[in-house]
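A.B. asks: Below is the structure, and that's it, no one-letter string:
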């Protein structure tokens, strides 16, 4: 663990970027693999960089000891250690440097670099893990061709994998074997990978658009191969889609994926050897929900798409992270939309943005999608860089149209193939290729915060004109108190009330603090449909009457706008209730309007069940909290639950009929069956709020009859929030049934930690002592504690016990895995937006963490910013 207590944090500034003094065109790595003592010999061909500063060769390390250093084949003594870095003074223009190190993968609980996972050896090098393997200029703008030789005991490690194409292999009389891999494409060190262990492969092939046949393999532990079929289909579909939509062809003879149980993130796009968390590879109906299937498909696609948007064109420095991640998130979103329901996918993406990124933008950790500084780069793998980054590029597609945007991306890949590029390079390519002026648009890369757009509509009956007046503001964020107007493209329609139709969609582009737009031909005031398709990642304040929102929820032909109208109908009502602005009559009228709109949705024969399932979901408590400042989480929870219970009673017959209808639909992966499963659980949610005792019986019957994980988990989720024998029986059965499946037991932990049960906090305390719980597996930690931190009624316990629980976790986890521990700081960092009593308790929890003597850089940065920001 990196100890930051004894020294002030080093702040890395984007403005300080300088090209490397030395380049490494080629590197040869020789590994003698062992779980506790792996020997690494690195031979670097180094060349002085003409654009560099002429300084010495600086090779980054992290906890390494150089056992020997040689230059041009001779022992070399003119080197020194500066902190963790090995610095070599070299004359002339080119040399060969050889360094020997020994590392202990089993002791590497940080899961960064080379580490052990259940007898396997695997790597994770993004962002700065390679320096934990060998000394190297570990920065993304040093691109090298890698030749890797792996040697290991064949019985312990029968499979030896690395990047690129296999070149040779053999066995020795001492029981060892070896394999040589070569990657012909220059890549930065963060894309290096190796895996060694006892694995089996599911194999396939793909023929590229130029006629080359690529071998495909997904490597898993024996027994898991039966659950890799969906991932293989997703990979093949991704390769075909990227050729069709972006013209990108795969460029090696082999594409390998390995699934491992211990992994800090979801997956990693290492060139030709993707390493995945098992969560995003293994799926079958018995163990994976429909959401899990979608997750596998989306993440497999995401990592494959990185082969071009991240590997062939990589980042110049880590400030440019959204160059690869924002663009690739957009690409995987587009792929998933094409593979399934595009409207539903858009709604899901916006829900994620609003629940994860909007709070980030309004809190102490707010940052632009291209940050200006950092202390620990792992802290910038954020919803802002990924999800908001995708939305910013999506706005370019709105402004350019699909054909011109494709011309821009073609130009980007043509200009920068084989280079380490910047966000500016990407914007410039889109600008030139699509023929756009993106000068002001670049502010999206520079300014943090979610723009707020206020809209007022006036109608002049005499002239038949409608005027829309817009005002935009970008709120202050840490380090950026004053903001400039953004370019905001808003897809807009004006509906005729009588016909229920509109005369065409308009693209309104805001670029000033205040603007007005006038439309003619409206004898009657129209109904405004704004930000259709969520064309811009902004918060809209356009007060609309209940009648207008009900109209849009029933008639809007844009699926997202219809969903948004339903959400806003509920948000306006609940915010007014929380703020005590509703008398009895207003409360009754608001509830009646929501029930009427929901009833119409349930009865609409034109809707498919997948979309119906989205329209009936109430806004989440995190999104509701964003509408209030300060927020009383208990009051938000109480009002939302009261509304849910009332709707469960008022529409009880409809919910029961819906549950019965959907229960009769047989299992399948088609849209109709998936929609039925989604609606089935939503019906249970409303019924449980209205009549817990009877719904417990119905939910247990669904659990017992389930022939798939979606139905079983949906029923168990509802039961977890209820008291009664059905809850305990289902939880016991679920654990016994899946005791040998780590991913499914993660669900068992998560469902209890995230439940509506009034004793959820006590349940989490007990589960932390369960024999199946461990702090060393990130999936298990997230399953229990992240589900709890996202459970407002439990996390925000009035006495602060929830905050103390998360603080205790951070302090216990940080010495084991600082990267994962740091992810739990953000929920506490929201204290400024919470009512004063809870805010004081949250701040006290942060101060207790800050006072700890030995914090990782990851946690130290997040805590200090949360206290100061």
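C.D. replies: Everything's here; your move. This is a predicted model, so every value here is computed, not measured. Numbering: from 1, shown residues only.
A.B. asks: Please count neighbours and contacts with C-alpha atoms only from this point.
C.D. replies: Fine.
A.B. asks: neighbouring contacts of the helix or strand hosting residue 703?
C.D. replies: Using DSSP states H and E, the element containing residue 703 is helix 692-705. Residues from elsewhere that reach helix 692-705 (Cα atoms under 8 Å, 6 or more residues apart in numbering): 684, 687-688, 711-713, 715-716, 718-719, 722, 724, 726-727, 730.
A.B. asks: and the comparison structure, right after this:
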């Protein structure tokens, strides 16, 4: 890592060139020792015929070189710009041997080979392999790997690497070895090794193709009982990928290993996935419904990478969304299919869109805005972003919408037929989908569609409609504009996007109307997908002569494109959609718009006053009591928009953001909902108790979610009127709940209401789970995310940072307090700037030993320019203080420098 005195290197996509040499095979030998691991790296190297005579430049970092041999003989070498440079090499293929050592126990960056909990683990994406040995550490260099691991047999009885186990045995002095071979060429970032004292859950399966496979999940002793759900998720993932895309597991075995010290969620190393324990370990006693869902999604995501990322990988890191966006789309589809019923699928879609808006839309509006396929970077680790992942998935989803489900499968088949075993680009993927569907909207508009890869920012789509009762027609006009983003001007410098707009028309009585466009001889269903590809377009729907009132348009159904829809809907139209829309996403969206209008008005009023009118309350009551609606959907509708979402909507209008005023308005509204619907909350609580055995299925999870929301509302109302009934019930639930979802929900209800029983409940919870690291993470997070009141939550966070169980060295624990604090606006944005000072101090402290973690924490104030005073000036000062540190890592420096740039 280049630090003091170094200048960050700007890497540009347009400068891509193929490497001077190719590495065709790698034979690695590791003599594992925490203090000094010996690595012997034997490579078969082939000069690139297109670049004859060029030196070989190998990447290396934080390693000690001991020997370099070419065809068995020592050669001279030099170090230049952090690379090992070899000149005057053979013009034909040759053998290169490099010996070096590294110090895993000193590797606090958790990139490369490091130790955790007495074992060895690796993380090589994006550029960690160079911290293990010298190599062409770039994704377009793909080689076949053979790996030999040697270690103390008692300390490290389990020795794992990629591919298939081909040999193992004992050595002298109490040591042993294992040899692994991966038959599939892969880039170095997909290399992995694990050595430790681990236990394993195994399952043999037979795939649809008739091959037998061994699935294994490795964890530390004592955690084996928490691996059943991960194994079931893996089995389901294998089956789903075969059924949906015809993609079979291509190795004899597939392994998952859980480690507690991990910067990411998980890593898709070929055949040996290394996971953060957070996304493997789950039992009813220790994991919530959300945790169970996350385990399923992440296990699926990493397994699906076996084909979309491993068998076909990225030509360069600018193409990161080629694997990540596509695989996020695949894991979202997997989770929806696992959910089953249409209502449960809709809930999953709503949750995904909420995540996109909370993080990606904010990113698009800030200094780190970048295209799905970035044009340049200084630290590639900073571009593992919501834009690359979540927006990238939406780009793939739009492709699927434009070609249809069957057409998308044809495109995927062609993609693998053309590119299996290659390192390719986003353009290659889009071309395959289009070529497989030559008559589709995507094929016709492919070049224009690629704007989604090249242009940053969230498009705004304005919609307006006019009903002609005499002609029986409804005219819809859609227009689009794009905001300016760093390095890219606004509308004048950007091309129109290709935007699929799914829509329907609804009569005032809720009837879905048949859709017939002008010029058509008959209607075609009640839902259509229009394609907006120009700055402005108009469509005329006919055949509406029986209507006496204008239809209500249901626009952007299912969130068919990642855009901000600007539609001046009336309250009456929104209430109609909420009550009758056949599209669950738009029913939920109507509820959010109704709540948002009231929140925005209150946040801009003096004193942050909020008033919920009877029409709104009655609509919420109707949703809550409607037995036809899924409980999980009700919980989403009755949850107010987040403070961060309200802030972004104000910023879009050019209104300076006052986080404390937004917080006050939302809290007032939440209290009014709690009080006005008191009897309805009691009904919801009593009706949605789940007294049977715990099941993480969508129906049961939805019932628990709604019951926990009802309990939170009842505790809030009771605490303010000093009624001990509901706080007492919540405390009892903390004591005797049969699962973590209900226990954590009750604890959160007490903490957020600032009930007197919150403190003893927190103490009891901590004492009960003091030995469960992931549960203690929840304990920290719950307190950091609590509703702020008179600075009490901020004071608690500062105290928790000194708690004996807190450490910055473990990423999960650091995130559980600090990252959660930054997502609690009323805590971070204090008038006295204390939140900013605390945040800046922690960014600098963490950066000294884990730049990746620090850089992610540094993103908290990306949107400081949108703040009102005094927050704006204080935030800028805090960012500037970080930027002034001379030894700041390139990762964090890029974040704060871009944040401060004009």
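C.D. replies: Perfect, I can see it now. Remember, predicted model here, so these are calculated numbers, not experimental data.
A.B. asks: before we move on, the earlier item: out of the contacts of helix 692-705 of structure 1, who's the most crowded?
C.D. replies: Ranked by the number of neighbours (other Cα atoms under 10 Å), these place residue 719 first, at 34 neighbours.
A.B. asks: what's near enough to touch the counterpart of that one in structure 2?
C.D. replies: Residue pairing (TM-score structural alignment): residue 719 of structure 1 is matched to residue 750 of structure 2. Residue 750 of structure 2 is in contact with 712, 715-716, 727, 730-731, 756-758, counting by Cα under 8 Å, 6+ apart.
A.B. asks: which of those residues are also in contact in structure 1?
C.D. replies: Of these, the ones still in contact in structure 1 (both residues aligned by TM-score structural alignment, their matches' Cα atoms under 8 Å) are 727, 730-731, 757-758.
A.B. asks: Tabulate the contacts of residue 750 of structure 2 (CSV), appending distance to residue 170 of structure 2.
C.D. replies: Shown next, in CSV, are those (distance: Cα to Cα, whole Å):
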residue, distance to residue 170 of structure 2
712, 59
715, 62
716, 63
727, 61
730, 57
731, 55
756, 61
757, 58
758, 56
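A.B. asks: ok, which pair from those residues is furthest apart?
C.D. replies: 712 and 756 (14.5 Å; Cα to Cα).
A.B. asks: Looking at the two, which has the bigger crowd around it?
C.D. replies: Taking other Cα under 10 Å, residue 712 of structure 2 and residue 756 do not tie; residue 712 has more neighbours (27 against 15).
A.B. asks: What sits closest to the more buried one if chain neighbours are left out?
C.D. replies: residue 749 (4.4 Å; Cα to Cα, 6 or more residues apart in numbering).
A.B. asks: now the residue mapped onto residue 777 of structure 1 from structure 2: how far from residue 873 of structure 2?
C.D. replies: Matched by TM-score structural alignment, residue 777 of structure 1 corresponds to residue 810 in structure 2. Residue 810 of structure 2 is 32 Å from residue 873 of structure 2, where distance means Cα to Cα, to the nearest Å.
A.B. asks: more neighbours, these two?
C.D. replies: Legend: neighbour count by other Cα under 10 Å for residue 810 of structure 2 and residue 873, higher for residue 810 (18 against 14).
A.B. asks: hang on, isn't the more buried one packed against residue 259?
C.D. replies: No. Contact criterion Cα atoms under 8 Å: residue 810 of structure 2 and residue 259 do not qualify, at 10.8 Å.
A.B. asks: could you pull out the helices for the stretch 301-450 of structure 2?
C.D. replies: 320-339, 342-355, 362-364, 386, 392-419, 426-435, 441-444, 446-449 (DSSP state H, counting those that start in this stretch).
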